[in-house]
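>>> 3D model of this:
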Amino acid sequence: MTKQPLRVGRIRYGLWWLEEATAGARARVRAVADGTATAGRELRWAAELSVRAATVQIDHVRPEPLNDRGLLKLMAFLAFAALGIAFVLGIGVSQWLMTAENSMVFAAAGALAVGLAVLALAFLVFASRRRRNR
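As a prediction, the model looks like this:
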């Protein structure tokens, strides 16, 4: 019995050669993807733990009313912060109206900051409210 070489067409040979040539790159990509997936799972787990801890801590907050000096300092700080927020938001909106690139980042950051300022003011308004015993 004689052994003759296996006859392979050009397309199959080209596909085999391409597979052999890219084997190392595919293995590296697979390793990077696995590492990224593992890191993503760890970050998700850490975020879940942080959210759970934050909600537990928020439930145990017992705010006390501020004295007049502390309230004045806090309101002055919030006023200066609001001026800074208004400045950044004004720049962002003016650039957005001129259709400049990357101006939505300013507008989004300003909107987020305004929301946080309103949240802080709402906390100040309801900080002295007494809780009912359950």
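>>> make it CA atoms for all contacts and neighbour counts henceforth
Fine.
>>> secondary structure element for the spatially most central residue of the chain?
Nearest to the mean C-alpha position of the chain, by C-alpha atoms, centre = their mean, lies Ala47 at 10.5 Å. Secondary structure from DSSP states H and E places Ala47 in helix 23-59.
>>> Please generate a structure for the following sequence too, so the two can be compared:
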Amino acid sequence: MLLSPTPRGARLARLLAVAWMRDHEVPYGVTETATQIVAELAANAAATHGRVAGRSFRLALLYRPDALRVEVTDTRGGELPRTQPARPEGDSGRGLLLVEALADRWGVERGPVPRKTVWAEVALPHL
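Model (predicted):
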């Protein structure tokens, strides 16, 4: 899904992800975790670190046998995101720390220029 690089686009990403996961019968616990991850990554791409006016960001959800993968791609590929210690007095800077805590795996991939993709995977329960 391509979405506008605005706070509204970030909210829409979360809503569309919830609907997609419901349609694909993703287990509830995974849905809750993935929704929070989508919210954090979309906010970063749309309104914070990845925003480039007039350039959409992309949300992709991949439902694999072992995990649900969330990918958010934006067009600001210069400096790659990384976790940093949160400052108690700061209002931001905790998004990737939260993603790291919620996801079983996460990372960043470059390309093609000028894009970067931040991805996170949530393991599916074995039935």
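>>> Fetch the TM-score of the aligned pair.
Here the superposed chains carry a TM-score of 0.25, computed using TM-score structural alignment, normalised by the length of structure 2; 49 aligned residues with a C-alpha RMSD of 4.4 Å.
>>> ok, which stretches of structure 2 are helices?
Assigned helices in structure 2, in chain order: 7-23, 28-47, 95-102 (criterion: DSSP state H).
>>> and among those helices, the most buried is which?
Ranked by mean neighbour count under mean count of other C-alpha atoms under 10 Å, the helices of structure 2 are led by helix 28-47, which reaches a mean of 22.
>>> Just the buried positions in the helix or strand containing Tyr13 of structure 1, please.
Assigned by DSSP H and E, Tyr13 of structure 1 belongs to helix 10-21. Neighbour counts over helix 10-21 of structure 1 (16 or more other C-alpha atoms under 10 Å) mark no residue as buried.
>>> who does it touch, helix- and strand-wise?
Applying 3 or more C-alpha pairs under 8 Å, 6 or more residues apart in numbering; DSSP states H and E, we find helix 10-21 of structure 1 packed against no helix or strand.
>>> Find out how far that helix is from the centre of the chain, if you would.
43 Å (C-alpha atoms, centre = their mean, to the nearest Å).
>>> and the angle for that helix with helix 23-59?
50 degrees (axes from the mean of the first three to the mean of the last three C-alpha atoms, to 10 degrees).
>>> what sits against the residue nearest to the centre of structure 1?
By C-alpha atoms under 8 Å, 6 or more residues apart in numbering, the contact set of Ala47 of structure 1 is empty.
>>> Can you tell me how far it is from Leu119 of structure 1?
In this view, Ala47 of structure 1 and Leu119 of structure 1 are 22 Å apart by C-alpha to C-alpha, to the nearest Å.
>>> what's the answer for Gly84 of structure 1, then?
Taking C-alpha to C-alpha, one finds Gly84 of structure 1 at 17 Å from Leu119 of structure 1.
>>> do Gly70 of structure 1 as well
Relative to Leu119 of structure 1, and taking C-alpha to C-alpha, Gly70 of structure 1 is found at 18 Å.
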